[in-house]
Each structure stands twice: as C-alpha cells, then as structure tokens.
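Asker: Model the following, please.
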Amino acid sequence: MADNSMITVSRTIDHSASEIFDVLTLPARHPELDGSGFVVSDDRTDRITAVGQVFTMNMTGEHMGGDYQTENHVVGYDKNRLLAWKTAPAGTEPPGWEWVWELTARGGDSTEVALTYDWSAVTDKELLQKIHFPLVSEQQLEDSLANLASAVST
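Answerer: The predicted structure is shown next:
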C-alpha cells in the first residue's frame, strides 16, 4: 500500500521467522534481497544484533552520480520480529528515510513479512529537490520480498 510518504508491501513466506530473520540480519546477503538494483555489496559488516549498530553498504545509482556508500543506522531490532534502519550517505547523519522489516509468525513454517519504505521524516528541501521520492517503487519492494523468499530457500 502506498501513500504520500511511505510504501508498505507484504507477503507470506513459507519459512519460519527465525530463518527469515537470519537472512535479514546478514548485510552480506542484502544484495540478493534488493529489488531496486542499488545495493552492490556490504562493506565487511558483521551480523546485525542490536539497535545502535551501523552497517555500511556499497551502492550504485544515477541519483548519486554512480557508485557511493551508505551507512545504515539500526533503529529497530526485535529478534525474529523487527529489523529497521535509517539510511544516510556515508559520513552523514540519516536525513529521514527508513527501512522497516516486520515478521509475524503464522504458525508452522509460515511468516507474514512486511517491508516499509518510509521517507516521511525527510524535511531537507535541497535533498527533496535532488532526490524525488519514492526512489524505490512499490514493485521494487515487492521484488525484494520475492528475492527474500528465494534467499531463505538457499
């Protein structure tokens, strides 16, 4: 579902929440999950285990003039239930967009996974002129969920 400042997509994945969370908390696996094509690789990041951690990703995109890095500040962590981070260009504070993965066990080995891309806290007018939100489409988020389902299976 899309509104003016966030997009949320969801799907049921036939794996346990712990199996899915295991994939989500390894930044090295994020290029497999990315439906936008922006994520190239992680930058030697360990598993995400707590709020306050920062993980660095190597990215590419015309909106940033080619290759760049992001620092992702973990702002939500509840094992097997929630993982959220705010993204910033490397060396800067997060300017207001956030990625939220929510997992709801549905019994057995089935989990409802919701992915939210939220840019409602972006207020920098210069940034809003440079980057036209949403930078990632609803379809690309759906693709990320499909990629996650495939990644958990391997």
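Asker: For the rest of this, base every contact and every neighbour count on C-alpha atoms.
Answerer: Noted.
Asker: Where do the strands of this structure begin and end?
Answerer: With strands called from DSSP state E, the chain shows them at 6-13, 39-42, 54-61, 66-78, 82-89, 98-105, 111-118.
Asker: ok, the residue nearest the centre of the chain - contacts?
Answerer: Centroid-nearest residue in the chain, with Cα atoms, centre = their mean: W99, separated by 4.5 Å. If you count contacts by Cα atoms under 8 Å, 6 or more residues apart in numbering, W99 has them with A84, W85, K86, T87, L115, T116, Y117, D118.
Asker: Widest-spaced pair of the residues you listed?
Answerer: T87 and L115 (14.9 Å; Cα to Cα).
Asker: For the closest residue in space to A28 that isn't next to it in sequence, grab the count of nearby residues.
Answerer: Distance criterion Cα to Cα, 6 or more residues apart in numbering; nearest residue to A28, sequence neighbours excluded, is D42 at 5.2 Å. By the other Cα atoms under 10 Å criterion, the neighbourhood of D42 contains 20 residues.
Asker: E93 versus D42, what's the distance?
Answerer: Taking Cα to Cα, to the nearest Å as the measure, D42 falls 19 Å from E93.
Asker: Before we compare anything, build this one as well:
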Amino acid sequence: MNHHKSDDQKIVVHRTIEASADAIFDVVTNPRRHKELDGSGFIRSEEHGDRITATGQVFTMNMEGDHMGGEYKTDNHVTGYAHDRLVAWQTAPAGTEPKGWEWVWELEPQGQHQTEVTLTYDWSKVTDKELLRKVTFPLIKKEELEHSLQRLAETV
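Answerer: Have a look, this model is predicted:
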C-alpha cells in the first residue's frame, strides 16, 4: 500500500530563533529539558534517558493528561538523528511499541547566530484502527507546537 504524507496527518510549525544550531540542538536532545519545551502541558519530568546521540535510543518521560486518565509514562524511541540538524522520536505508552506518531525537530542554520527550527508532529504512520477510534488525532494543537518553539526561543 502506498501512503503519501498528507497535511491532514501532520502539523508543521517554523520559527527563526536567535541562537546557534548547536545551542538549540543541545536543548532538544536533552530529555531533562523537554518539560521546558512542552507547549502541551503533558510532560511532568524525565524518568530516565541519556542525551540523545543516535537512533534506536529510548528515553522515558513522566506524563499527565486527561486523555490517559491521569499520570502515565511514555517511552520515546529515537527514529532520526543528525548532529545539530535533526532529531526525531516516536512516542509509545511505556512498555509498548510505538504506534506511529512522531515528533521531528529540524534545524537549519541561518548564519552564525540564527537558526530556523521546524517542528513536525506527524501521525500519518498510525494504522491501529482501535487506537484511531479511541484517540482523536491530533492530540496537540498547532498553537501548542508554536508555544513549544516560543519556549525554546526563551530557553536558549
């Protein structure tokens, strides 16, 4: 089956931030900092996880959200990594395999001290029909993604 990515299955936001790509990458690859970047308010803290340095790594976060009936944990499986350019992960309820939604951070240096940051929330790979019946995607609104970039700009 041929699945093309359509815009109704992903949200993409952009922002130019007054910081170098390596400074920004330093924040987005550190799970301990993700609460500071969370525009949704779901993240409570990092449970465990080292700095992201490669695909295949998993980091676990403590979360809280009404859609999950309160507190829960997520395992985040790193699916994309390019130093100072890209980091991506798919999120799953702790102890389960990712169901297909993915977060992608892309950094495009604009000279020495400016970086265009693109944040994509993509659920086009979600195929689990039961999940799609239970969960209305997107769980996160575009404003919340823009808020994450705003918070990133304030953090760096």
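Asker: How close are the two chains, by TM-score?
Answerer: Remark: TM-score between the superposed chains equals 0.96 [TM-score structural alignment, normalised by the length of the first structure]; 151 aligned residues with a Cα RMSD of 0.9 Å.
Asker: re earlier: could you find the counterpart of the residue nearest to the centre of the first structure in the second structure?
Answerer: Taking TM-score structural alignment, W99 of the first structure has W103 as its aligned residue in the second structure.
Asker: same check, this time on S150 of the first structure
Answerer: Aligned partner of S150 of the first structure by TM-score structural alignment: E154.
Asker: who touches that match in this structure?
Answerer: E154 of the second structure neighbours (Cα under 8 Å, 6+ apart): none.
Asker: same check, this time on D78 of the first structure
Answerer: So D78 of the first structure contacts nothing (Cα under 8 Å, 6+ apart).
Asker: Please report the distance of the residue lying farthest from the centre of the first structure from S18 of the first structure.
Answerer: Most distant residue from the mean C-alpha position of the first structure: G108, 25.5 Å away (Cα atoms, centre = their mean). Distance, G108 of the first structure to S18 of the first structure, by Cα to Cα: 12 Å.
Asker: ok, and the closest non-adjacent residue to W123 of the second structure?
Answerer: W123 of the second structure sits nearest to W101 (Cα to Cα, 6+ apart), 4.2 Å away.
Asker: repeat for I52 of the second structure
Answerer: T29 (4.9 Å).
Asker: cool, G76 of the first structure as well?
Answerer: Of all residues not flanking G76 of the first structure in the chain, A84 sits nearest, at 4.5 Å (Cα to Cα, 6+ apart).
Asker: one step back: what about the residue nearest to W123 of the second structure, how many residues nearby?
Answerer: 20.
Asker: Over to the one 5 residues further on?
Answerer: Around E106 of the second structure sit 21 other residues, with neighbours defined as other Cα under 10 Å.
Asker: which residues touch the residue mapped onto R33 of the second structure from the first structure?
Answerer: Using TM-score structural alignment, the equivalent of R33 of the second structure in the first structure is R29. Counting by Cα under 8 Å, 6+ apart, R29 of the first structure touches V23.
Asker: re the thing from before, what residues does the equivalent of the residue nearest to A28 of the first structure over in the second structure make contact with?
Answerer: Counting by TM-score structural alignment, D42 of the first structure lines up with E46 in the second structure. By Cα under 8 Å, 6+ apart, E46 of the second structure lies in contact with P31, R32, H34, K35, T60, M61, N62.
Asker: Return the residues in contact with the fifth one.
Answerer: Read it as T60 of the second structure. By Cα under 8 Å, 6+ apart, the neighbours of T60 of the second structure are E46, E47, H48, G49, K73, T74, D75, N76, A94.
Asker: picking that back up, which one of the contacts of E46 of the second structure has the most neighbours?
Answerer: That'd be M61 among those, by other Cα under 10 Å, with 25 neighbours.
Asker: these two touch, right, that residue and K73?
Answerer: Yes: with contacts counted by Cα atoms under 8 Å, M61 of the second structure reaches K73, the gap being 5.5 Å.
Asker: if we can go back for a sec, out of the contacts of W99 of the first structure, which comes closest to N4 of the first structure?
Answerer: So of the contacts of W99 of the first structure, ranked by how close each gets to N4 of the first structure (Cα to Cα), first place is D118, at 9.5 Å.
Asker: Redo the contacts of E46 of the second structure as a markdown table? Include distance to I11 of the second structure.
Answerer: Shown next, in a markdown table, are those (distance: Cα to Cα, whole Å):
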| residue | distance to I11 of the second structure |
| --- | --- |
| P31 | 22 |
| R32 | 24 |
| H34 | 19 |
| K35 | 20 |
| T60 | 23 |
| M61 | 22 |
| N62 | 24 |
